[in-house]
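Novice: Next one to model:
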Amino acid sequence: MPDSRPMPQIGRHRLPNRVILAPMAGVTDRPFRQLCRRLGAGLVVGEMVTSDPSLWNTRKSRQRMDHTGEPGPRAVQIAGGDATMLAEAARLNAAQGAEIIDINMGCPAKKVCNKAAGSALLRDEALVADILESVVAAVDVPVTLKIRTGWCADSNNGVRVARLAEEAGIQALSVHGRHRQQRFQGEAEYDTIAAIKQAVGIAVFANGDIDSPRKAAQVLDYTGADAVMVGRAAQGNPWIFREIDHYLRHGACCAKPDADERAEVLRGHLRALHGFYGDYMGVRIARKHLGWYLASDSRLDADRQRELRAAFNALELPNEQCTFIDDLFCPEHEAELAWATNGTSAA
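Specialist: Take a look at the predicted model:
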């Protein structure tokens, strides 16, 4: 059944649909955010930015904070462990055009948790409350929060943290259905997300292992969440946002992208990466994205993926990478893939 509830709202921003691109360091840069938005994401969140302004002058930080040409609402995620510093970072980002400030309390990376930031904060609920109240008070734009279910299996405190968030004035809450010690291992659980949705009146976004339109619908139905947040499943498959949105609206799957559209999207993504990062870094960053695109192509077995990835990774110039895409989707190559797929099916 199509979801007939009103679309979720974050402060004054009503989202156009129920599927959101999760913030991912090293992935959700401006080219990828723009692509996912164009292919159906109702909201995209930028890469995590440190709350220490003294570190913002590095090239990496400047690129992470670059939202030039992006439609609103512009959502910026900040991370840190000091309430005063996070509040100042929120204020400065809002002054630079951020329309939503998201606080990271979900990152499981050691280098983040070792600095008492990310999901490590979930161990100190008093500090959590201090941070949330300080950041909300510092800005006039809505503030959201991303968490995990807890620090470990014995400290599954997501419901308590959610209540603290609502009391502090947080406008929406994204919950990854794993505790920190799981990192990305095992399967996400949605019981805690459902309990959080029952416990608070703010918008709740379900995150974790949402990799298909049907899975998105099942998670929304099971948890009662207002939207789903998609992360790793969008790598190499930005069409997933369009597919999920269509399924939630119509109860049926839409057509998969054909070869022409896949080629067009890959070419455009490569050109955007080259333009954003420059030729040297753009070529290198494009390599991981092409690897994800190859991995998402069900017609390619693991050996063929490795061959193509190795050939692409050896290229050093932007025009060589673009020519690679032209060759990959040439009629002769498509015919070869079709034959291989049919042959495998027939076997």
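
Novice: only C-alpha atoms for contact and neighbour calcs from this point on.
Specialist: Will do.

Novice: how about residue 219, what does it touch?
Specialist: Residues near residue 219 by CA atoms under 8 Å, 6 or more residues apart in numbering: 190, 206, 210, 225, 228.

Novice: The last one and residue 20 touch, don't they?
Specialist: Yes: in this structure residue 228 lies within contact range of residue 20 using CA atoms under 8 Å: 6.2 Å.

Novice: end-to-end on stretch 196-206?
Specialist: Stretch 196-206 stretches 10 Å from its first residue to its last (CA to CA, to the nearest Å).

Novice: Please disregard the earlier target; I meant stretch 100-113.
Specialist: 24 Å.

Novice: can you check stretch 187-194 too?
Specialist: First-to-last residue span, stretch 187-194, CA to CA: 16 Å.

Novice: Next: stretch 15-33.
Specialist: Start-to-end, stretch 15-33 (CA to CA) is 16 Å.

Novice: which residues touch that stretch?
Specialist: 7-9, 36, 40-48, 63-64, 66-67, 77, 226-231, 234-235, 241, 244-245, 269, 272-273, 276.

Novice: Tell me the buried residues within those.
Specialist: 8, 36, 40-48, 63-64, 67, 77, 226-231, 234-235, 241, 244-245, 269, 272-273, 276 (16 or more other CA atoms under 10 Å).

Novice: Next, the second sequence, to be compared with the first:
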Amino acid sequence: MKLKIGNVTLENNLILAPMAGVTDLPFRILCKEQGCGMVVTEMVSAKAILYKNRNTKALLEVEERERPVSVQLFGSDPEIMADIAKLIEPGPFDIIDVNMGCPVPKIVNNGEGSAMMKNPKLAEAVLGAMVKAVKKPVTVKFRKGFTDSDVNAVEFARMAESCGVAAVAVHGRTREQYYSGTADWDIIRRVKEAVKIPVIGNGDVFAPEDAKALLDETGCDGIMIARGAKGNPWIFSRTLHYLETGELLPSPTMEELQNMVLRHAKMLVEYKGEYLGIREMRKHMAWYTAGLPHSAKLRNDINAVETLADLETLVMERFAGHFR
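Specialist: Below you'll find the model as predicted:
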């Protein structure tokens, strides 16, 4: 189950997808501890690094214990992307990834993210310049296509391979779909058949069984887990166990869930300060408890909590009574 990307060898082929507002340092560490083979940072604007935007420093912060780490850049200017890749290359990043799949309007309207799929020549210039500029492996993440009438993932993957990109990650949805409907795993299979570099499949992996099905149906080399990891770092340990043994481990117990929530909250406060850390924990709490009985009131009450001490008290009380 090891996966080699350029000169970087991962212990296994499970990868935490980059997610804005989710895959910060504390969450990456929690997923790494659960056996994730590689984590990816939140996407970082190359122009923001160039202009020394103060918010980028935190996005680029990495700890040794979470490695191997892939840092994800986005941008559309070949020279800037190459220069920034070279600038950050000495940092604690093992791989430099390029986002050509983000569907968010403000990114797309700027000609970046998944908009790059509409301009393969520019995408080629960006990837080619970056590969030439750095020695570390460069990878790229993109979608099935921009619209259903313009599905070009196979051609895009071949172009990336010809630029010297070390691996591609393919999300089986178009930009038009965002995250709706179902991911088209067949396009991942077709990309895998079209290129020799590793292909990482992404889309609709919410359980260990999904990961195995994705591997079986597409022949992809790696699995990138995004929304399936929200509030569920255990998806990595449970999936690894399932792929290795065929045995499906039980979902985490209420005690394990409580301990993870408390640890996550503490790490967020240590990393971002109490004010921001507690506020960010609110959305994570919604993900951790989604679908559980009597969880709506807990999520509502967490939104009124201001301090770590109060959050800890509320969690201990409510988990003991299973949220009642």
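
Novice: And residue 207 of structure 2? What does it align with in structure 1?
Specialist: Taking TM-score structural alignment, residue 207 of structure 2 has residue 212 as its aligned residue in structure 1.

Novice: Residue 34 of structure 1 reaches residue 70, doesn't it?
Specialist: Yes: contact criterion CA under 8 Å: residue 34 of structure 1 and residue 70 qualify, at 6.7 Å.

Novice: Between those two, which has more neighbouring residues?
Specialist: The residue with more neighbours, out of residue 34 of structure 1 and residue 70, is residue 34; 19 against 13, by other CA atoms under 10 Å.

Novice: Can you spell out the matching residue range in structure 1 for the longest helix along structure 2?
Specialist: Across structure 2, the helix with the greatest residue count (assigned by DSSP state H) is helix 254-272. Taken onto structure 1 by TM-score structural alignment, helix 254-272 of structure 2 occupies residues 259-277 there.

Novice: Average separation of the matching stretch from the aligned part of structure 2, please.
Specialist: Superposed on structure 2, stretch 259-277 of structure 1 shows a mean distance of 1.0 Å to its aligned residues (mean CA distance after the TM-score superposition for structure 1).

Novice: and stretch 69-80 of structure 2, how far apart are its ends?
Specialist: End-to-end span of stretch 69-80 of structure 2 (CA to CA): 22 Å.

Novice: Please enumerate the strands of structure 1.
Specialist: For structure 1, the strands defined by DSSP state E cover 9-10, 13-14, 19-21, 43-44, 49-50, 75-79, 100-105, 143-148, 172-176, 203-207, 227-230.

Novice: Could I get the ones you listed in JSON lines, plus columns for distance to residue 291 of structure 1?
Specialist: As requested, the strands of structure 1 are exported to JSON lines (distance: least, CA to CA, whole Å):
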{"stretch": "strand 9-10", "distance to residue 291 of structure 1": "34"}
{"stretch": "strand 13-14", "distance to residue 291 of structure 1": "35"}
{"stretch": "strand 19-21", "distance to residue 291 of structure 1": "20"}
{"stretch": "strand 43-44", "distance to residue 291 of structure 1": "22"}
{"stretch": "strand 49-50", "distance to residue 291 of structure 1": "25"}
{"stretch": "strand 75-79", "distance to residue 291 of structure 1": "26"}
{"stretch": "strand 100-105", "distance to residue 291 of structure 1": "27"}
{"stretch": "strand 143-148", "distance to residue 291 of structure 1": "28"}
{"stretch": "strand 172-176", "distance to residue 291 of structure 1": "25"}
{"stretch": "strand 203-207", "distance to residue 291 of structure 1": "23"}
{"stretch": "strand 227-230", "distance to residue 291 of structure 1": "19"}
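
Novice: Show the contacting residues for residue 2 of structure 2.
Specialist: 9, 10, 11, 12, 13 are the contacts of residue 2 of structure 2 under CA under 8 Å, 6+ apart.

Novice: Across to structure 1, which of these hold up?
Specialist: Among these, the contacts conserved in structure 1 (both residues aligned by TM-score structural alignment, their matches' CA atoms under 8 Å) are 9, 10, 11, 12, 13.

Novice: How much space separates the aligned partner of the first one in structure 1 from residue 126 of structure 1?
Specialist: The reference is to residue 9 of structure 2. Under the alignment (TM-score structural alignment), residue 9 of structure 2 maps onto residue 14 of structure 1. Taking CA to CA as the measure, residue 14 of structure 1 falls 31 Å from residue 126 of structure 1.

Novice: Residue 264 of structure 1 now?
Specialist: Taking CA to CA, one finds residue 264 of structure 1 at 50 Å from residue 126 of structure 1.

Novice: now swap in residue 144 of structure 1 and tell me
Specialist: The value you get for residue 144 of structure 1 to residue 126 of structure 1, if CA to CA is used, is 18 Å.

Novice: Neighbour count for the two, which is higher?
Specialist: Legend: neighbour count by other CA under 10 Å for residue 144 of structure 1 and residue 126, higher for residue 144 (28 against 12).

Novice: Hmm, the more buried one is touching residue 170, no?
Specialist: Yes: the pair residue 144 of structure 1 and residue 170 qualifies as a contact (CA under 8 Å) at a distance of 5.3 Å.

Novice: what stretch of structure 2 lies opposite stretch 127-137 of structure 1 in the alignment?
Specialist: So stretch 127-137 of structure 1 sits over residues 122-132 in structure 2, by TM-score structural alignment.

Novice: Same check on stretch 81-92 of structure 1?
Specialist: Stretch 81-92 of structure 1 corresponds to residues 76-87 in structure 2, going by TM-score structural alignment.

Novice: Buried residues, the matching stretch. List them.
Specialist: Result for stretch 76-87 of structure 2 [16+ other CA under 10 Å]: buried residues 76, 77, 78, 80, 81, 82, 83, 84, 85, 86.
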